[in-house]
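Colleague: Provided below are the primary sequence and the corresponding predicted coordinates.
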Amino acid sequence: MYYTLLITVFITAAFLVVAAYVVAKLIGPRSYNPVKGEPYECGIPTYGQSWLPVHVGYYLFAILFLMFDVETVFLYPWAVAVKAMGPMALATIGFFMLVLVFGLAYAWRKGALEWK
């Protein structure tokens, strides 16, 4: 019984994806201009290589942002259900916050938060 429902969901999802693709191909605008295949459509030709190296500081900053963004995502459900979970919830979130504080201290000590 459950497998029938699961198979129905997968078939419906596949049908909707294919239907959306077909409708987009049928009614979507078409442009066969060869300029559309170029990397930039602003009209200004590129000089040199289009791929430039990016400073590693941007990646470190993005990883730190994601780390604290994920922390916020996990804190919200905990705050909603903390009464029902009791003192164990406080200990668990305390450990979670401790790991994040150690991560922040490590990044700070290594200089990942400084723009040079």
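Modeller: In hand now; what should we look at?
Colleague: going forward, measure contacts and count neighbours with C-alpha atoms only.
Modeller: OK.
Colleague: pull the longest helix from the chain.
Modeller: helix 56-85 (DSSP state H).
Colleague: buried residues in that one?
Modeller: 61, 64, 78 (16 or more other Cα atoms under 10 Å).
Colleague: Name the nearest of these relative to Leu6.
Modeller: Trp78 (30.4 Å; Cα to Cα).
Colleague: Contact partners for the residue nearest to the spatial centre of the chain?
Modeller: Centroid check for the chain by Cα atoms, centre = their mean gives Leu66 as the closest residue, at 8.4 Å. If you count contacts by Cα atoms under 8 Å, 6 or more residues apart in numbering, Leu66 has none.
Colleague: Give me the distance between it and Ala79.
Modeller: According to Cα to Cα, to the nearest Å, Leu66 and Ala79 sit 20 Å apart.
Colleague: any chance you could map the helices in this protein?
Modeller: Going by DSSP H, the chain shows helices at 2-27, 56-85, 87-110.
Colleague: Take this one as well and set it beside the first:
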Amino acid sequence: MIRAYLPALVFVGLGAILGAVFATLNSFLGPKPKHVRAATGEPYESGLPSEVKKSMRFGISFYLVAMLFILFDIETIFLFPVAIQLKAFGTFALVEIIVFIVLLFVAFVYVWRRGALEWK
């Protein structure tokens, strides 16, 4: 049993050893900062300093849009297996998928009309 896992264990062990060697070499041979500024530890994105405070909270619309994206994304994933095997499933599956897409579209229009996709 151990022979089956031996190549994987050797690979993981060599990776860990190589990572430790490179980290050690970097600490000895790498460039040393001459002085550390306070701005070094601040977040930096897209070439501009960040204005985000640690206590900043995202609005509920951010989470609502994210949840709706996940919901509609997962629902459309269910279409893929049926699309692959549509000939095997026949006309009944095609009608069911059309009903599914129509219901999905109605749900999308409802969410859109309620203003859930408006960024506030």
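Modeller: All right, it came through fine. Model, not experiment: these values are computed from the prediction.
Colleague: Once they're superposed, what TM-score comes out?
Modeller: Here the TM-score for the pair of chains, by TM-score structural alignment, normalised by the length of the first structure, is 0.57; 96 aligned residues with a Cα RMSD of 3.4 Å.
Colleague: ok so, going back, how far apart are the longest helix of the first structure and its match in the second structure?
Modeller: By mean Cα distance after the TM-score superposition for the first structure, the fitted helix 56-85 of the first structure averages 2.0 Å away from its aligned residues in the second structure.
Colleague: and that helix, which stretch of the second structure?
Modeller: Alignment of helix 56-85 of the first structure against the second structure: residues 60-89, by TM-score structural alignment.
Colleague: Likewise for stretch 100-112 of the first structure?
Modeller: Against the second structure, stretch 100-112 of the first structure falls on residues 104-116 (TM-score structural alignment).
Colleague: Distance from that stretch to the middle of the chain?
Modeller: Offset of stretch 104-116 of the second structure from its chain centre (Cα atoms, centre = their mean, to the nearest Å): 24 Å.
Colleague: Buried residues, that stretch. List them.
Modeller: Buried-residue list, stretch 104-116 of the second structure, by 16+ other Cα under 10 Å: 108, 116.
Colleague: same question, stretch 84-103 of the first structure
Modeller: So, applying 16+ other Cα under 10 Å, buried residues of stretch 84-103 of the first structure: 89, 93.
Colleague: List the contacts of that stretch.
Modeller: 68, 71, 78, 82.
Colleague: now with 7 Å?
Modeller: Val82 (Cα atoms under 7 Å, 6 or more residues apart in numbering).
Colleague: how close does stretch 90-103 of the first structure sit to the second structure?
Modeller: The superposed stretch 90-103 of the first structure is, by mean Cα distance after the TM-score superposition for the first structure, a mean 2.5 Å from where its aligned residues fall in the second structure.
Colleague: Ends of the match of helix 56-85 of the first structure, what's the gap?
Modeller: Distance between the boundary residues of stretch 60-89 of the second structure (Cα to Cα) amounts to 42 Å.
Colleague: Let's have the helices of the first structure in JSON lines, adding distance to Gly48 of the first structure.
Modeller: Below are the helices of the first structure laid out as JSON lines (distance: least, Cα to Cα, whole Å):
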{"stretch": "helix 2-27", "distance to Gly48 of the first structure": "36"}
{"stretch": "helix 56-85", "distance to Gly48 of the first structure": "22"}
{"stretch": "helix 87-110", "distance to Gly48 of the first structure": "34"}
